[in-house]
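# I would like to see how this sequence folds:
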Amino acid sequence: MITGPRETIKRARQLRSEMSVPERLLWQHLRERPGGFKFRRQHPAGIYVLDFYCARLRLAVEVDGWAHDSVKTIARDRQRSAFLRSQGIATTRIPAKAVLDSVEAVMVRLTDICEARADGLLSR
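Alright, predicted model coming up:
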């Protein structure tokens, strides 16, 4: 299982109590283990903290709000995704607006992604 240094673990614990509205809304659904997939929230991964993480699938789910639209943040997100790929972890990015507009539709799509990833991991 991927984890991080002590500072990252401490930051992850802090972020669990500071989740954004879209993150909280999505967590309400993810904690019910959709499709039988267990997710962790604010999971440390190296120097990063993942919004949500499914260890079985090695899948990170990131909820991106307006702050992820800046050039600087886009570059940082690319670095994070590259690091995660190097660890065998896929990343799915979900716009915060999509969660707020229809969390049910997001959950259907996310469950489809999980099932496809599970099928791909089994066929290896």
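# from here on, contacts and neighbour counts on C-alpha atoms
Noted.
# now the strands for this structure?
Under the criterion DSSP state E, the chain carries strands at the ranges 40-45, 48-54, 59-64, 90-95.
# who touches the third one?
Outside strand 59-64, the residues within contact range by Cα atoms under 8 Å, 6 or more residues apart in numbering are 22-23, 50-54, 89-96.
# what's the farthest-apart pair in those?
22 and 89 (22.6 Å; Cα to Cα).
# where's residue 38 relative to residue 75, distance?
29 Å (Cα to Cα, to the nearest Å).
# more neighbours: which of these two?
residue 38 (16 against 12; other Cα atoms under 10 Å).
# my guess is the more buried one contacts residue 54, does it?
Yes - under the criterion of Cα atoms under 8 Å, residue 38 makes contact with residue 54 at 5.9 Å.
# the closest residue to residue 115 other than its chain neighbours - how many residues pack around it?
Leaving aside its chain neighbours, residue 115 sits nearest to residue 35 (7.8 Å; criterion: Cα to Cα, 6 or more residues apart in numbering). For residue 35, the neighbour count with other Cα under 10 Å is 13.
# to compare with the earlier structure, here is another sequence to fold:
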Amino acid sequence: MNQYSSSYQENLFYGASQLIIERAGALRKNMTPAEMRLWKFLKNKQILKLRFRRQHPIDIFIADFYCHQIILVVELDGEIHNNNETHEYDENRTSELERLGITVIRFKNHEVMENLEEVIFKLKEICTNLLR
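This is a model prediction of the structure:
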């Protein structure tokens, strides 16, 4: 973390606490199969030369993937996201992120595992629109 100035860190992490930053680091070591699969296509600026970060701290949240250049969060939803309580939490979380000026896109894990080409296509389309 010392490689960034404090104002850059504040902007990049939206004031995330040290605890959230540490939790994000732990999550990077335990990615789901869907996250690992999508990460292969997001890392190394493979999509429109945009840099994505994985398990990125934002305020009190940890986004699955984040691109600071276009202020985009990409979330992957597993089976747990199908229950009403989690769905409501996801909606509130998305609203909070959007309140910060962040665009949020969600994909289901099974979409990444079964139709990655379509996910990448949709993601490129959104990224292109946000670059305009």
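# if we can go back for a sec, of the contacts of strand 59-64 of structure 1, grab the buried ones for ChimeraX.
For the buried members of these, the matching ChimeraX selection, counting by 16 or more other Cα atoms under 10 Å, is:
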select :22,23,50,51,52,53,54,89,90,91,94,96
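# which residues of structure 2 does stretch 71-90 of structure 1 align to?
Taken onto structure 2 by TM-score structural alignment, stretch 71-90 of structure 1 occupies residues 84-103 there.
# so which residues make contact with that stretch?
61, 71-73, 80-81, 104.
# from the chain's centre, how far out does the longest helix anywhere in structure 1 sit?
When structure 1 is parsed with DSSP state H, its longest helix is helix 103-122. The chain centroid and the centroid of helix 103-122 of structure 1 are separated by 13 Å under Cα atoms, centre = their mean, to the nearest Å.
# so what does that helix touch, helix or strand wise?
With contacts defined as 3 or more Cα pairs under 8 Å, 6 or more residues apart in numbering; DSSP states H and E, helix 103-122 of structure 1 has these neighbours: helix 21-30.
# buried sites along the helix it packs on?
22-24, 26-27, 30.
# packing partners for it?
helix 96-101, helix 103-122.
# which residue range of structure 2 does it align onto?
Helix 21-30 of structure 1 maps onto residues 33-42 of structure 2, going by TM-score structural alignment.
# with structure 1 overlaid, how far apart is the matching stretch on average?
Stretch 33-42 of structure 2 differs from its equivalent in structure 1 by a mean of 0.3 Å after superposition (mean Cα distance after the TM-score superposition for structure 1).
# run through who's touching that stretch.
Applying Cα under 8 Å, 6+ apart, the contact partners of stretch 33-42 of structure 2 are 47, 51-52, 54, 64, 76, 109-110, 112-113, 116.
# let's go with 7 Å and repeat that
When contacts are defined by Cα atoms under 7 Å, 6 or more residues apart in numbering, stretch 33-42 of structure 2 is touched by residues 52, 109, 112-113.
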